[in-house]
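predicted structure and sequence below. I'll ask about it afterward.
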Amino acid sequence: MTAWREVLHAFVATWRAMLSDSAAMMLLFAGGIVYSFFYPLPYAKETVQRVPVAVVDQDRSALSRQITRYASAHPAIQVVAVSADLREAQDLIWRNEVAGMLFIPSGLQSKVAAGRAAEVEVAGNGIYMMLNKAALNGLAQAVGTVSAGIEIKRLSAATPSSAQAQAQRGPVGLNAVALFNVREGYGAYVVPAAAVLIIQQTLLLAVTLLFGTWAERGGFPVRRDVAGYVGMWCAVACVPILNSLYYFGFVFWWQDYPRGGNFGGLMLFTLLFAFAVSAFAIMVGNLFRSRERSAQLLVCTAMPIIFLSGVTWPVEALPDVLKAARWLIPSTPGIQGFVALNQLGASLHEVAAEAVGLVALMVASVSLGYWRWHRMEKAQRRRWSAQVPSASPAANQL
């Protein structure tokens, strides 16, 4: 019972220390709440629509006007300029007034009427990836629709019905259905992964800030023994558990992102991730001796970490060293596991590799963290003994 009382005492003391530090509380809880509304805001529309484009029509034929009408009717793009001058359309792209351009060369209709191959060109502004993709795809689909109609008319002349002509034009039908990201939006793709990173980074910054503060003051709120470490570890682990419940239980529902694929597995994985990331934060926190140093060094690590997770950048494109090193960060298995469980409905068996990665990282973080924790205690005792003045012979005689 004495050991459990010491663990409980360390648990309460750690929570008291966290609650008494306003900056740490901002990072632990307020930061996650602010991010939950601020980060998804740019992706609220989910899909890009009505991207401005220009059409350069040098053919000035019925076919070119039909292509322009189909482009104007496409929901992803909006034709804002039609001209025969290529330079004028290029200037519009340079001035960011349009995101793409369709070039229809002269003689297009005559080539199509003669049965020869005819080509049009599309160009986009590659600086803005989402706008560029919408503009190029929209223009290409408009041209493809007109081209398919021309081919069906030719086939109809040699077949009894238009249905047979359409069957010859597309013998294999394609019906694409998005199973999980049903709207195929960017927010539903990136925010669930970024939420895990937010939970990790806010905890990491807060814990390192607290450790730096305690090191500056020369005193820690808990004893530097096993019971003190376990109590502190459990107290810190409560923070990612609460933040995970907030994000997965409320934010995803509020933002209407795919969720709830495997609730039981999600809860078990949340506990595993919480204890792994808290042990990792304590291990890193033991390295800091000043309050401000942690923010200076860690605030710029979020972007590399999200790329290493394998969500926004393919793992196959990473160097072999980074492929192995990325598993040293809890967010890597955490993001992959949470997305699979919460969005894709995977089973625990299907995220076994991520779970094993978290367990291995937790064991290593606890071992290194406690070793550093205990070593700091010995060093502090040596400093204290060196600062105590030795008794004078006269005092000994007295």
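On my side now, so go ahead.

alpha carbons only for contacts and neighbour counts from here, please
Will do.

show me what the longest helix along the chain is packed up against.
Under DSSP state H, the helix in the chain containing the largest number of residues is helix 352-387. Packed against helix 352-387 by the contact rule (3 or more C-alpha pairs under 8 Å, 6 or more residues apart in numbering; DSSP states H and E) you find helix 263-285, helix 331-338.

ok, structure two:
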Amino acid sequence: MSAKHPSLFDSFLFTLRQCVSNLACAPFFCFAIFFYSFYYCWPYMEQLPDHLNIVAVDEDMTPLSRRLIQELKASPSVHVEFQAADQKEAERIMRQGGVSAILIIPPNFERDTVRDIPTALVLVSNGAFIVKARVSMNGAAGPLQEVVTGAIAGHLLEHG
């Protein structure tokens, strides 16, 4: 009473056979495979988490903050592309697509660090590309912590 329906795999094989054996369809089918294999990912290239370019905003303007930026510039995993005067300029640079994240060194960062008052660096990521934003935040955490710890330790040792 019930007609037998072909499985999904059988339907796929039937369609593939038809595409390859039909002389009108076969060249287009071969071209489509070539075309999609190279150009399908092209619109998503901006989302590749291959590097983390940041713009640094130094609101502290102290030797520690300058040392921190200098060590970040030397870090292989984080690239400080620009150094902005304020957050508005950093946001403008991010909107133009030059960077993936903004690092803000808050005012009194050195003072609070020396006095052992809890302080934090602010890292703002571009949420337009979700994959890149997540990788930016996760990828920056390790190098930032390493560089900050080294810069603070060196600064504290120099100043007793």
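Looks like it came in fine. Quick caveat: nothing in here was measured; it's all calculated off a predicted structure.

returning to what we had before: how big is the angle separating the longest helix of the first structure from helix 331-338?
Compare the direction of helix 352-387 of the first structure with that of helix 331-338 by axes from the mean of the first three to the mean of the last three C-alpha atoms, to 10 degrees and you get 140 degrees.

and the next helix or strand past helix 352-387 of the first structure?
Beyond helix 352-387 of the first structure in the direction of the C-terminus, DSSP states H and E gives the next helix or strand as helix 393-397.

how about the nearest residue to Ile198 of the first structure, chain neighbours excluded?
In this structure, Ile198 of the first structure finds its nearest non-sequential neighbour in Gly32, 6.8 Å apart by C-alpha to C-alpha, 6 or more residues apart in numbering.

the helix or strand harbouring the one you found vs the second structure, average distance?
Assigned by DSSP H and E, Gly32 of the first structure belongs to helix 31-38. Once fitted to the second structure, helix 31-38 of the first structure is off its aligned match by 3.3 Å on average (mean C-alpha distance after the TM-score superposition for the first structure).

next, the buried residues of that helix.
31-33, 36 (16 or more other C-alpha atoms under 10 Å).

which part of the second structure matches stretch 359-371 of the first structure?
The alignment of stretch 359-371 of the first structure onto the second structure (TM-score structural alignment) covers no residues at all.

same check, this time on stretch 163-170 of the first structure
Using TM-score structural alignment, stretch 163-170 of the first structure finds no match anywhere in the second structure.

in that stretch, what counts as buried?
164-166.

go on, stretch 35-54 of the first structure?
Neighbour-count burial for stretch 35-54 of the first structure flags 36, 40, 43, 46, 48-54 (criterion: 16+ other C-alpha under 10 Å).

stretch 17-27 of the second structure now?
Across stretch 17-27 of the second structure, burial judged by 16+ other C-alpha under 10 Å covers 19, 26.

contacts for that stretch?
Applying C-alpha atoms under 8 Å, 6 or more residues apart in numbering, the contact partners of stretch 17-27 of the second structure are Phe29.

what about that stretch, how long is it end to end?
End-to-end distance of stretch 17-27 of the second structure (C-alpha to C-alpha, to the nearest Å): 13 Å.

do stretch 76-95 of the first structure as well
Termini of stretch 76-95 of the first structure sit 21 Å apart (C-alpha to C-alpha).

buried sites along it?
Judged by neighbour count (16+ other C-alpha under 10 Å), stretch 76-95 of the first structure contains these buried residues: 76-79, 81-82, 84, 86, 89-90, 92-93.

same list (the residues you listed) but as a markdown table, adding distance to Ser385 of the first structure and secondary structure.
Below are the buried residues of stretch 76-95 of the first structure laid out as a markdown table (distance: C-alpha to C-alpha, whole Å; DSSP: H, G, I helix; E, B strand; the rest coil):
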| residue | distance to Ser385 of the first structure | secondary structure |
| --- | --- | --- |
| Ala76 | 73 | coil |
| Ile77 | 75 | strand |
| Gln78 | 77 | strand |
| Val79 | 79 | strand |
| Ala81 | 81 | strand |
| Val82 | 84 | strand |
| Ala84 | 87 | coil |
| Leu86 | 82 | helix |
| Ala89 | 79 | helix |
| Gln90 | 76 | helix |
| Leu92 | 75 | helix |
| Ile93 | 72 | helix |
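
closest one of the buried residues of stretch 35-54 of the first structure to Ser294 of the first structure?
Nearest to Ser294 of the first structure out of the buried residues of stretch 35-54 of the first structure is Ser36 (C-alpha to C-alpha; 23.1 Å).

on the three-state scheme, whichever residue in the second structure pairs up with Val122 of the first structure is what?
Correspondence of Val122 of the first structure to the second structure, assessed by TM-score structural alignment: Leu123. Three-state call for Leu123 of the second structure (DSSP: H, G, I helix; E, B strand; the rest coil): strand.

for Leu123 of the second structure, give its distance to Phe31 of the second structure.
Counting by C-alpha to C-alpha, the gap from Leu123 of the second structure to Phe31 of the second structure is 45 Å.

tell me which of those two has more neighbours.
Taking neighbours as other C-alpha atoms under 10 Å, Leu123 of the second structure and Phe31 compare with Leu123 leading, 18 against 11.

Ala3 is in contact with Ala227 of the first structure, correct?
Yes. Counting by C-alpha atoms under 8 Å, Ala227 of the first structure does reach Ala3; the two are 6.3 Å apart.
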